[in-house]
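> the sequence and its predicted three-dimensional model are supplied below.
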Amino acid sequence: MVLTNLRALGQVTLAALVLGAGLPMVFALGVRLWSAAGTAGPGGSLRRRPAALVGACACLVAVVAVVIAGVLFVAKAFLAQRLGIHLFGQA
């Protein structure tokens, strides 16, 4: 019983670290890459960095996908009962 509770506590702690600290970190990385995608070069010309732009878009899309999945996970019972949409194994 104690080992089961400790294992569950570990899983909750890991999820809190990943979503609580990891997701804002990915968002901050996306914003940082977005700002580096077009920087001023010598003579005031704009230097484009397509790799930074692709990385920024990937980070921001990942954050939006996790937020949408979280909202759908919280609303899964409502969606199953009212609309007949069964997500995340909701019966």
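Yep, it's here.
> could you use CA atoms for every contact and neighbour count after this?
Will do.
> any residues touching the longest helix along the chain, and which ones?
Looking across the chain with DSSP state H, the single longest helix is helix 50-74. Contacts of helix 50-74 from elsewhere in the structure, counted by CA atoms under 8 Å, 6 or more residues apart in numbering, are 23, 26-27, 29-34, 36-37, 87-88.
> stretch 80-89 spans what distance, first to last residue?
Start-to-end span of stretch 80-89 (CA to CA, to the nearest Å) is 10 Å.
> on that earlier part again, following the longest helix of the chain, which helix or strand comes up?
helix 76-78 (DSSP states H and E).
> below is an additional structure, to be compared with the one above:
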Amino acid sequence: MHTFLSNLSDLWRVTLAALVFGAGLPTVFAVGIRYRAQIDDGATGTARQTALAISALCFAVVMIAVVVGVLFIARSFLATRLGIHLLGA
């Protein structure tokens, strides 16, 4: 029973990560595109500034996630070849 609960706990973590990174990042990117389209449609004043801020924030979140993901994948290479220890390597 202990093994089953341990596997269930690990499965929950994997499922959560898949939802966040698998569906969450494309959703955040789509929201950024939607707000960017409001700027291109001729929004003015406060609506334009708000749409610009939200779209920039969405794109920044996606870019940071991509960079962290690449660094996470390459962390052992960076540690052994270049001596750069990132993300627990």
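Looks like it arrived, so ask away. Predicted model, so just to flag it, every value in this text is computed and none were measured.
> highest neighbour count among the contacts of helix 50-74 of the first structure?
residue 30 (24 neighbours; other CA atoms under 10 Å).
> what lines up against it once you look at the second structure?
Residue pairing (TM-score structural alignment): residue 30 of the first structure is matched to residue 32 of the second structure.
> in which helix or strand does its match reside?
Element membership of residue 32 of the second structure, judged by DSSP H and E, is helix 25-40.
> what's the mean deviation for that helix versus the first structure?
Helix 25-40 of the second structure, aligned to the first structure and superposed, deviates on average by 0.7 Å (mean CA distance after the TM-score superposition for the first structure).
> same for that helix, what does it pack against?
In terms of contacts (3 or more CA pairs under 8 Å, 6 or more residues apart in numbering; DSSP states H and E), helix 25-40 of the second structure is packed against helix 45-73.
> can you pull the buried residues of the helix it packs on?
48, 51-52, 54-56, 58-59, 62 (16 or more other CA atoms under 10 Å).
> hmm, back to that, what does the helix holding residue 32 of the second structure rub up against?
Contact with helix 25-40 of the second structure is made by 48, 51-52, 54-59, 61-62, as judged by CA under 8 Å, 6+ apart.
> nearest to residue 80 of the second structure, of the buried residues of helix 45-73 of the second structure?
Nearest to residue 80 of the second structure among the buried residues of helix 45-73 of the second structure: residue 62, at 27.9 Å, using CA to CA.
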